[in-house]
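# I'd like to go over a predicted model; first the sequence, then the structure.
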Amino acid sequence: MMKANDTEWDLVVIGGGTAGIVASRTAAGLGARVALVERAAPGGDCLWTGCVPSKALIAAAHHVAVARRAPGFGVSSPVGAVDFPAVMAQVKAAIEAIAPDDSVEAMVAAGVEVITGSARFIAAGALEVDGRRVELRRAIITTGARPAIPPVPGLREAEPLTSDTVWDLQALPDRLVVMGGGSIGCELGQSFARLGSRVTLVEALPRILAREDPDAARLVQDMFDRDGVHVRAGQPVVAVRGGAGHPGELVLDGPSSSSTVEFDRLLVAVGRRPNTAGLQVDVAGVQLDERGFVQIDDHLRTSNPRIWAAGDVTALPPFTHTAGVFGSLAATNAILGLRRTVDLSAVPRVTFTDPEVAAVGLPTWAENGERAPRTLTQEHAHVDRAVVDGRTDGFSRLTVGRGSRIVGATVVGPRAGETLAELTLAVRKNLTTSDLAGTIHPYPTYGDGPWNATIADVRSKVAAPIVQRIAAVLRWLRGLRSK
């Protein structure tokens, strides 16, 4: 590991999460001399507190749920007590198994020199890292984001858990209240309920997963009911009492009167805030928006032409996959002087609840009273793989634009994220329903959902004129017979 010095780098990347790691490796692969500044171990939220631990927890909870459903398949499989410390141990084991891919040693092997410490700008072309000056020709800000704590009276004093700190739990909470009905809140809430917590999920908006197809949110809500997750939607939190290691309660503002929800532990999952505090971006002439995100143009360049930004520190879609893609784009633009632009037309997203909810492109439902687009829906009750799995509680829905082009999709069901990959390509490449229908798919899979939806669409368009012609011929023949 290199120590910071007075060397001027071709590119300095500030932040060692997904965007920073991919940007650094991309630039080093192009022959640039790259320094990655990271105050802790590289890997970012995805490795340490996000994607990896949450999916490991979801996997453990999934096995509990499968065991409970086993009698329905003729298999006697009593579910024993959940060993929560063992669950958390396997979560940490998953992190440790993946961590070497993002380690300092891996970065050095890729040609990136790592500087450990906290960075702040001291000039348009220089950083200070723990008191040492680091010169730069170009830089990319990839400092990510952190969980937001809303200004609710008593909330901070209650010392709530967040998606950063929940992994320190060693005992399963008896009564867990989750603030926030978005992807993170729903994933963690369902997992803890399956592991044995009594979970109440509180959402200020009228329903959970507010940005997703209402039919998708309804199916997740139905599974929550079976898993024991009690949802209080349309009831914003107005105050928190107690907590901080002791039982507490949330005060909710209901449609007609206020109410309370008691908890042993409180988990806040209501969004994230960009990590720009202490970076002194104003010294470098880098502008922030009103929410604190780094402002960028379509090429990921900031108001300082020598500095780019990527990942959750920007207002772009906050996913690991977008952070990686845009980190690479920022690096190639910075090193090669290119002007490649950000393409948001086909950004996939997946909520890893059970059932999974995966979506891409234009919505599959009407918003704000606007006219709904043409959609094709295949209920999974008619998908053979879903039938044999006993998982017919899902659907595949496509939004179809002009020329029968696939412009959006929502898939709900097991491994919906995998099914979405093909549909993301379809949206990205302007494929039509005929393109998808004419492609041989393996059987039986959940991919049959969107495939069969497109087959039905093509058949309806082909069959209609044929039926009309046959009807005309039959009418003509009947006319001949009557003469």
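Good, I have the coordinates. Note that the structure is a prediction, hence the values are computed from the model and not measured.

# From now on I want contacts and neighbour counts done on CA atoms only, so please keep to that.
OK.

# all helices for the stretch 51-200 of the chain, in order.
51-69, 84-98, 104-109, 183-195 (DSSP state H, counting those that start in this stretch).

# Just the angle for the one helix or strand His321 maps to relative to helix 51-69, thanks.
Element membership for His321, per DSSP states H and E: helix 320-336. Relative orientation of helix 320-336 and helix 51-69, computed by axes from the mean of the first three to the mean of the last three C-alpha atoms, to 10 degrees: 160 degrees.

# Second structure for comparison follows:
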Amino acid sequence: MSTKYDAIIIGSGQGGTPLAGAFAKAGHRTALIERTHIGGCCVNEGCTPTKTMVASGRAAYLARRGGDYGVHTSQGEANEVSVDMIKVRQRKRDIVTSFRGGNESRTQSAGVEVLMGEAAFSGSRTLRVEMNDGSVKEIEGNKIFINVGERPAPPKLEGLGSLDPSRVLDSTSIQELDVVPTHLVVIGGGYVGVEFAQLFRRLGSEVTIVQRGKQLLGREDTEVADCLTDILREDGLTVMLESEALNTLSTSSGSFDLAVQTKDKVEILHGTHILFAAGRIPNSDSLNLEAAGIKTNKKGYIETNEYLETSAEGVWALGDVKGPPAFTHISYDDFRIIQKNIISSPSATARLSTKNRLVPYVVYTDPQLGHIGLHEHEARALYPDNPKRIKVAKMPVSYVARALETDESRGMMKAVVDEETGLILGFTCLGLEGGEVMAVVQMAIMGNVGWENMRDAVWAHPSLAESLNNIWGSWNEIGHIYLFAE
């Protein structure tokens, strides 16, 4: 006999957990299926633990820089800092436990039935759940919501099997290290790779990034990516662009040799730990989606329409499993859309959708890289026959008084505007609290506030937002926004 529910949510990520609570509070019998822990990737392996560790890395960085501010430790001018990796790890674990506990208590108080196990479809709206205690449950739901997320892509490298498994890392296992690696080799120069690379450099590791592409952070405008690369190299990281790891050549106690093909030759790296940060894959492969008629793309991501409906009636997907952008705030906005359309306003004539959603994001390097709206190449693609319509402003963060006063003036700002309408199309801040500065511009974009209003606004002095006077400060005689860096 199967148990019937009004709503079944598979996966307790940042979209699924509040959705389960919303259904239960609305009087629907609701089941939430989770195979590991409540809260999903963000709370347990993603945002919360990584940014906790980034804070430890920044503390070490500032401790070493104390002399720049006239502050010296008892160790004098050497700026030697010791890192207790076990303490760093425990602090991370404690914060994760606290956040996870909050998710669990809210779910329980809402009246959600939590099934700890792994689900797979056995029919259009029926599921077989292999419970963690060894039992099996058959359940069916009027509505089913898939929120199972992603996981790190498995590493592919010849000779990898000869390495000590504890030294072969992904974005989850690296957070459980109890020692600082002597030499960490990071495969992949995307968002995950650069965050961990800078973090462990600050904790005391020698770090090398091996990136196949011509720049780090492939989706960013070239000059922004180049600026970040310069910052990382200034921090002592080795960045190898247009390079590819070939194979491990030899191993010894605590180390390995790695062959890397660069543009010109094969180089040998001597590493102690290797982090694979070159992609993630959806957790859809264990769901037996075929049994429910749920379509995926060639990468395994579940296909949805703008209302998050799948190809199967009565089944929705939200969060990372439906494909990029894979951000926690997108997962939560998916929840908002479904909650509004199905629970709170099901009879509304205008449904909320993902169409034209404005997506901000922050890369938590130091300085942060915050972005909202269109990149320059995306904006120019809107008007291929009128390239002069798109105007670009750039400014180094060294032009910002607050950044100079705090001695945190590395980075740059870039804005893309539509000359005909005066509206801001995109904005990037690679700088001190870049995510917070970006959010100010996001509000302007949301409110259709033009660049001239930002230029003419009275911002508090000295503040980082004051930079928004400067970046749009002047036009020259031919109508191009000044490039302050020149």
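Received the coordinates, thanks. Nothing here was measured: the structure is a model prediction, and the numbers come from that model.

# Please state their TM-score.
Remark: TM-score between the superposed chains equals 0.88 [TM-score structural alignment, normalised by the length of the first structure]; 456 aligned residues with a C-alpha RMSD of 2.5 Å.

# OK, contacts around the closest residue to Pro18 of the second structure other than its chain neighbours?
Closest residue in space to Pro18 of the second structure, ignoring its immediate chain neighbours: Phe335 at 7.2 Å, by C-alpha to C-alpha, 6 or more residues apart in numbering. Listed by C-alpha atoms under 8 Å, 6 or more residues apart in numbering, the contact partners of Phe335 of the second structure are Gly15, Gly16, Pro18, Leu19, Leu318.

# aligned partner of Phe335 of the second structure in the first structure?
Counting by TM-score structural alignment, Phe335 of the second structure lines up with Gly327 in the first structure.

# cool, Tyr364 of the second structure as well?
Using TM-score structural alignment, Tyr364 of the second structure lines up with Phe352 in the first structure.

# ok, and the closest non-adjacent residue to that match?
The nearest residue in space to Phe352 of the first structure (C-alpha to C-alpha, 6+ apart) is Glu187, at 6.1 Å.

# Surely that neighbour touches Val350?
No: judged on C-alpha atoms under 8 Å, Glu187 of the first structure makes no contact with Val350 at a distance of 10.7 Å.

# re earlier: for the residue nearest to Pro18 of the second structure, give its distance to Pro152 of the second structure.
Separation of Phe335 of the second structure from Pro152 of the second structure (C-alpha to C-alpha, to the nearest Å) stands at 24 Å.

# Equivalent analysis for Ala415 of the second structure, please.
33 Å.

# quick check: longest strand of the second structure.
strand 136-146 (DSSP state E).

# what's next to that one, contact-wise?
1-11, 16, 125-131, 314-318, 321.

# Stretch 408-421 of the second structure too?
Around stretch 408-421 of the second structure, the neighbours that count as contacts under C-alpha under 8 Å, 6+ apart are 224, 227-228, 231, 367, 374-376, 379, 389-398, 400, 403, 423-432, 450-451, 471.

# likewise stretch 175-195 of the first structure?
54, 57-58, 61-62, 64-65, 82, 84, 163, 172, 197-204, 207-210, 224, 227-229, 261-270, 351-353.

# switch to 7 Å and redo it
Applying C-alpha atoms under 7 Å, 6 or more residues apart in numbering, the contact partners of stretch 175-195 of the first structure are 57-58, 61, 64-65, 82, 197-203, 208-209, 224, 227-229, 263-270, 351-353.
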